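Enquirer: pasting the structure only:
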């Protein structure tokens, strides 16, 4: 069983997946920081100095000024500001992944499309068989091709 597990764990796709998860986690932290530290303060400033990370609805009868204060007191809150931040995190990550996949698909499509090569054969105008481009006489019907093409 250990040998099977080792073979499974050492396959290329499992290692690639592990690397993807680690990089994805790091990328998620960068995006979260971007949203929390760069975008939301600007949006909050534009909306009249609102700090989204501290927007909440207090579900207790006691008045609290911050989420931390309500949490310390053990009171329930609906943290819609944090939810807005999470939505922005998701949208930025989703757009980034979309952009990367789009670029990879473009590169893959370029690799898959064979380059058009010059035709190596042509069609005999008399018998419609395939013959080499450089041929001056058709091997199937023995027609002279140079004269036929000049007259056409």
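Expert: Good, I have the coordinates. Given the structure is predicted, the values throughout are model-derived calculations rather than measurements.

Enquirer: drop to CA atoms for contacts and neighbour counts, all remaining ones
Expert: Fine.

Enquirer: part of a helix, is residue 139?
Expert: No. Under DSSP: H, G, I helix; E, B strand; the rest coil, residue 139 falls outside any helix and is assigned coil.

Enquirer: so what's it up against?
Expert: residue 131 (Cα atoms under 8 Å, 6 or more residues apart in numbering).

Enquirer: residue 31 too?
Expert: Here residue 31 is in contact with 89, 92-93 (criterion: Cα under 8 Å, 6+ apart).

Enquirer: also this one, for the comparison:
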């Protein structure tokens, strides 16, 4: 069982996956900052200064000053702003991953593409033709 585990860990795909998860976790922080610090203020600018991340609906019918206040009081809330931020985060991450995969596929295709072989410039008979002539001469 230990040997099977060693074989599993030693496979390149497992290490690639581990690196991907670590980079993805770090990248999530960047995307959250992008959405919270850049995209939300732009949306707030166009919506008249509304704090997009603070949009919520309290289901108990009470009015609260902020989402944090409503959550601290134990009221059930629909945190529409947080959900919308999560959706925006997903689409940004999905787009960036798509662009990375597209770039990697382009690099792989360029690496796998055989170098163009220069055409044979001499106009004499090919090597096969010469060998066939030799064979025919030996037969005679």
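Expert: Yep, that arrived. What you see is a predicted model, and the numbers here were worked out from it, not measured in a lab.

Enquirer: picking that back up, so which of the contacts of residue 31 of the first structure hold up in the second structure?
Expert: Compared against the second structure with both residues aligned by TM-score structural alignment, their matches' Cα atoms under 8 Å, the contacts of residue 31 of the first structure retain 89, 92-93.

Enquirer: nearest to residue 1 of the first structure among the residues you listed?
Expert: Proximity of these to residue 1 of the first structure (Cα to Cα) peaks at residue 93, which lies at 38.4 Å.

Enquirer: quick one: the closest one and residue 29 touch, right?
Expert: No. Counting by Cα atoms under 8 Å, residue 93 of the first structure does not reach residue 29; the two are 10.4 Å apart.

Enquirer: these two: which has the busier surroundings?
Expert: residue 93 (18 against 13; other Cα atoms under 10 Å).

Enquirer: that one and residue 80 of the first structure, how far apart?
Expert: 20 Å (Cα to Cα, to the nearest Å).

Enquirer: strands of the second structure, start to end?
Expert: Taking DSSP state E, the strands of the second structure run over residues 57-58, 77-78.

Enquirer: turn those into TSV, columns for mean neighbour count and distance to residue 84 of the second structure.
Expert: Below are those laid out as TSV (neighbours: other Cα atoms under 10 Å; distance: least, Cα to Cα, whole Å):
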stretch	mean neighbour count	distance to residue 84 of the second structure
strand 57-58	18	13
strand 77-78	14	11
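
Enquirer: got those as JSON lines, with distance to residue 107 of the second structure columns?
Expert: Below are the strands of the second structure laid out as JSON lines (distance: least, Cα to Cα, whole Å):
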{"stretch": "strand 57-58", "distance to residue 107 of the second structure": "48"}
{"stretch": "strand 77-78", "distance to residue 107 of the second structure": "45"}
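
Enquirer: quick one: closest of those to residue 110 of the second structure.
Expert: Nearest to residue 110 of the second structure among those is strand 77-78; the distance by Cα to Cα comes to 49.3 Å.

Enquirer: check which helices and strands that closest one sits against.
Expert: With contacts taken as 3 or more Cα pairs under 8 Å, 6 or more residues apart in numbering; DSSP states H and E, strand 77-78 of the second structure sits against strand 57-58.

Enquirer: what range does the strand it packs on cover in the first structure?
Expert: The aligned range for strand 57-58 of the second structure in the first structure is 57-58, by TM-score structural alignment.

Enquirer: mean shift between the matching stretch and the second structure?
Expert: Average distance, stretch 57-58 of the first structure versus aligned residues of the second structure after superposition (mean Cα distance after the TM-score superposition for the first structure): 1.3 Å.

Enquirer: can you tell me what sits against that stretch?
Expert: 64, 70, 75-80.
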